[in-house]
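*Asks:* for reference, the sequence and a predicted model appear below.
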Amino acid sequence: MAGRLKQPTGRYGGRTAEERQAERRRRFLEAGLQLFGAGPGYRSTTVAALSEAAGLSTRQFYEEFHTLEDVLAALHLQVNDWAEQAAVAALAEAGDLPLAERAAAVFRAYAANVTSDPRRIRIAFVEIIGVSPRLEEQRLERRSRWVDFIRAEAARAAARGEAAPRDYRLAATAFIGSVNGLLHDWRAGWVDATLDEIVEELVRQLLAILRPPGWPPDA
């Protein structure tokens, strides 16, 4: 199919075309979250099945998306956006606390958000893997964004004298992999721990990275 179908214009039922389009898109994404995250999965879902779950037609699907991959891409970005917003808000509230307390607040907010709905974990950590070069690039770009988030906060901690000053790119990349793997395994039931215990372990790991043995030098 060369492109999306032409969108209707004007008001209908008291709503503008833009409002109706936004509602259709929301319903398709919610259906995708359910089918990809709790149902047969992305690879076993068809456009017809997704449209039926959304209560819309396949014609309406192609008015909003080119392919099912577009739906998965949008969901992956949405799940990451929700988690990022939670982490940033927590950091803003905890900005004046000591390093350990700031880290705990941020990870608690992130973990609570991403694990609040098991469908989000499946979208972010399972369904997105190996779909296409395009989605792999998107996944790595969002992962790089989390790495930059950790590096920026590490740099601020170092500037405050709370952490060792160094380039944290490699350490942050390894740490983000640990965060993702631990949360996935915990939500899948492979790790016997509470969410608070998970957060405490992540904070311990981060502090060990930021404050290695022998730091500060005069200790």
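*Replies:* Cool, got the structure.

*Asks:* C-alpha only now, for contacts and for neighbours.
*Replies:* Noted.

*Asks:* centre-most residue in this structure?
*Replies:* Residue closest to the mean C-alpha point of the chain, counted by C-alpha atoms, centre = their mean, is Asn80 at 2.2 Å.

*Asks:* what's the distance between that residue and Tyr110?
*Replies:* 10 Å (C-alpha to C-alpha, to the nearest Å).

*Asks:* how about Ala86?
*Replies:* Distance, Ala86 to Tyr110, using C-alpha to C-alpha: 6 Å.

*Asks:* likewise for Pro217?
*Replies:* 33 Å.

*Asks:* more neighbours, those two?
*Replies:* Neighbour comparison, Pro217 and Tyr110: the larger count goes to Tyr110, with 23 against 7 (by other C-alpha atoms under 10 Å).

*Asks:* contacting residues for that one?
*Replies:* Neighbour list for Tyr110: 83-84, 86-87 [criterion: C-alpha atoms under 8 Å, 6 or more residues apart in numbering].

*Asks:* I'd like those written out as CSV, with secondary structure, neighbour count and distance to Ser178 added.
*Replies:* Formatted as CSV, the contacts of Tyr110 follow (DSSP: H, G, I helix; E, B strand; the rest coil; neighbours: other C-alpha atoms under 10 Å; distance: C-alpha to C-alpha, whole Å):
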residue, secondary structure, neighbour count, distance to Ser178
Ala83, helix, 19, 16
Glu84, helix, 20, 17
Ala86, helix, 20, 19
Ala87, helix, 22, 17
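
*Asks:* dump the residues you listed to a markdown table, plus distance to Gln21.
*Replies:* Compiled in a markdown table, these are given as follows (distance: C-alpha to C-alpha, whole Å):
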| residue | distance to Gln21 |
| --- | --- |
| Ala83 | 25 |
| Glu84 | 26 |
| Ala86 | 27 |
| Ala87 | 30 |
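
*Asks:* number of residues surrounding the residue nearest to Phe107 when sequence neighbours are not counted?
*Replies:* Setting aside the residues directly before and after it, Phe107 is nearest to Val199 in space (C-alpha to C-alpha, 6 or more residues apart in numbering), at 6.1 Å. Each residue near Val199 was counted by other C-alpha under 10 Å, and the total is 23.

*Asks:* try this one side by side with the last:
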Amino acid sequence: MSDQGRPYAGASREARESARREQLVTAGISLFGTQGYRAATVGAVCAEAGLNKRYFYESFATLEDLLCEVYERVVADLRASVLAGGGEDAAAVLRGFMGGFLAWAQANPVQARVHLFEVLGVSARVDELYRRQGRTIGDELASRLSATAAGPQLTAGQQRILGDMLVGAGVQMVVDWVISDYQPPRDELLGQMDATLGWILVAGLATLGENRGD
């Protein structure tokens, strides 16, 4: 057996490297979501992970590389929450999305800080990752909404715009809610959202009727 694959303490070299990588990612989530990405250092991450500094470069070339991996993990968890709910109509789909987003942010404040604040403006690379992940969630949400409509379907471009609008509005709602110390209570905020969407629908139908009467 080569040195590369030789077991140590019951684990192969590959398994040990994988375990150390997971330790670094876990430490990155903790530090970026509490102290902030810009305040973190490679040394601090390794200290949090309980690893020698040399092991950082075994898995990541830079701290930004770790941030990208951390963000991918955070968004995967968020995506599972916001897309978990079903719904036979558009209102139920939207409520499931926002209810899942709010519940996730409140239950996971460390991860929420990474997603809502720490990845913004780091670099063009991280900005593109942020946009791509938002687009993925937006596309899936818009597709679900489109599936509830009995009338004419949106074009692909219109679905993309709808997804961007909903994700952008959802993020802004959650940011404001987190900064406001989770006030008003989640169910109350969702009720306000339902009422607002209802108002928009009624106002839109009224405008449509007026235009048809001209």
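*Replies:* Happy to help now that I have it. Keep in mind it's a predicted model, so treat the numbers as computed, not measured.

*Asks:* give me the TM-score for this pair.
*Replies:* Superposed pair, TM-score by TM-score structural alignment, normalised by the length of structure 2: 0.81. Supporting alignment: 203 aligned residues with a C-alpha RMSD of 2.7 Å.

*Asks:* which helix or which strand is home to the aligned residue in structure 1 for Arg131 of structure 2?
*Replies:* In structure 1, Arg131 of structure 2 lines up with Leu140, judged by TM-score structural alignment. In the assignment (DSSP states H and E), Leu140 of structure 1 maps to helix 133-159.

*Asks:* moving C-terminal from that helix, which element do we reach first?
*Replies:* Remark: after helix 133-159 of structure 1, the chain's next helix or strand is helix 169-187, criterion DSSP H and E.

*Asks:* so how far is that following helix from its chain's centroid?
*Replies:* How far helix 169-187 of structure 1 lies from its chain's middle: 13 Å, per C-alpha atoms, centre = their mean, to the nearest Å.

*Asks:* against which helices or strands is it packed?
*Replies:* helix 99-115, helix 118-122, helix 133-159, helix 195-210 (3 or more C-alpha pairs under 8 Å, 6 or more residues apart in numbering; DSSP states H and E).

*Asks:* show me what the helix holding Leu140 of structure 1 is packed against.
*Replies:* Here helix 133-159 of structure 1 touches helix 68-93, helix 169-187, going by 3+ C-alpha pairs under 8 Å, 6+ apart.

*Asks:* got a list of contacts for the shortest one?
*Replies:* Read that as helix 169-187 of structure 1. With contacts defined as C-alpha under 8 Å, 6+ apart, helix 169-187 of structure 1 is touched by 111, 115, 118, 121, 125, 143-144, 146-148, 150-151, 191-193, 198, 202, 205-206, 209.

*Asks:* if we go to 10 Å?
*Replies:* The contact list for helix 169-187 of structure 1 (C-alpha atoms under 10 Å, 6 or more residues apart in numbering) reads 107, 111, 114-118, 121-122, 124-126, 143-144, 146-152, 154, 168, 188-195, 198-199, 201-202, 205-206, 209-210.

*Asks:* type out the PyMOL command that picks the buried ones from those residues.
*Replies:* Of the contacts of helix 169-187 of structure 1, the buried ones go into a single PyMOL selection, burial set by 16 or more other C-alpha atoms under 10 Å:
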select buried, resi 107+111+114+115+121+122+124+143+144+146+147+148+150+151+154+168+195+198+199+202+206+209+210
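
*Asks:* neighbours around the aligned partner of Thr45 of structure 1 in structure 2, how many?
*Replies:* Aligned by TM-score structural alignment, Thr45 of structure 1 pairs with Ala40 of structure 2. Neighbourhood size, Ala40 of structure 2 [other C-alpha under 10 Å]: 15.

*Asks:* show me what contacts Ala40 of structure 2?
*Replies:* Contact analysis of Ala40 of structure 2 by C-alpha under 10 Å, 6+ apart lists 28, 31-32, 34, 63.

*Asks:* Leu77 of structure 1 too?
*Replies:* 123-124, 138-139, 142.

*Asks:* could I get the residues you listed as JSON lines with distance to Arg11 of structure 1?
*Replies:* Output for these, formatted as JSON lines (distance: C-alpha to C-alpha, whole Å):
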{"residue": "Ile123", "distance to Arg11 of structure 1": "35"}
{"residue": "Ala124", "distance to Arg11 of structure 1": "37"}
{"residue": "Gln138", "distance to Arg11 of structure 1": "36"}
{"residue": "Arg139", "distance to Arg11 of structure 1": "38"}
{"residue": "Arg142", "distance to Arg11 of structure 1": "37"}
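
*Asks:* which of these remain contacts when I look at structure 2?
*Replies:* Using both residues aligned by TM-score structural alignment, their matches' C-alpha atoms under 10 Å, structure 2 keeps these contacts from the contacts of Leu77 of structure 1: 124, 138-139, 142.

*Asks:* farthest-apart pair in these, please.
*Replies:* Greatest spacing in the kept ones among the contacts of Leu77 of structure 1, by C-alpha to C-alpha: Ala124 and Gln138 (11.2 Å).

*Asks:* what is in contact with the two at once?
*Replies:* 73, 76-77.

*Asks:* now render the residues you listed as JSON lines, adding distance to Ala172 of structure 1.
*Replies:* JSON lines is the format used below for the shared contacts of Ala124 and Gln138 of structure 1 (distance: C-alpha to C-alpha, whole Å):
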{"residue": "Ala73", "distance to Ala172 of structure 1": "24"}
{"residue": "His76", "distance to Ala172 of structure 1": "21"}
{"residue": "Leu77", "distance to Ala172 of structure 1": "21"}
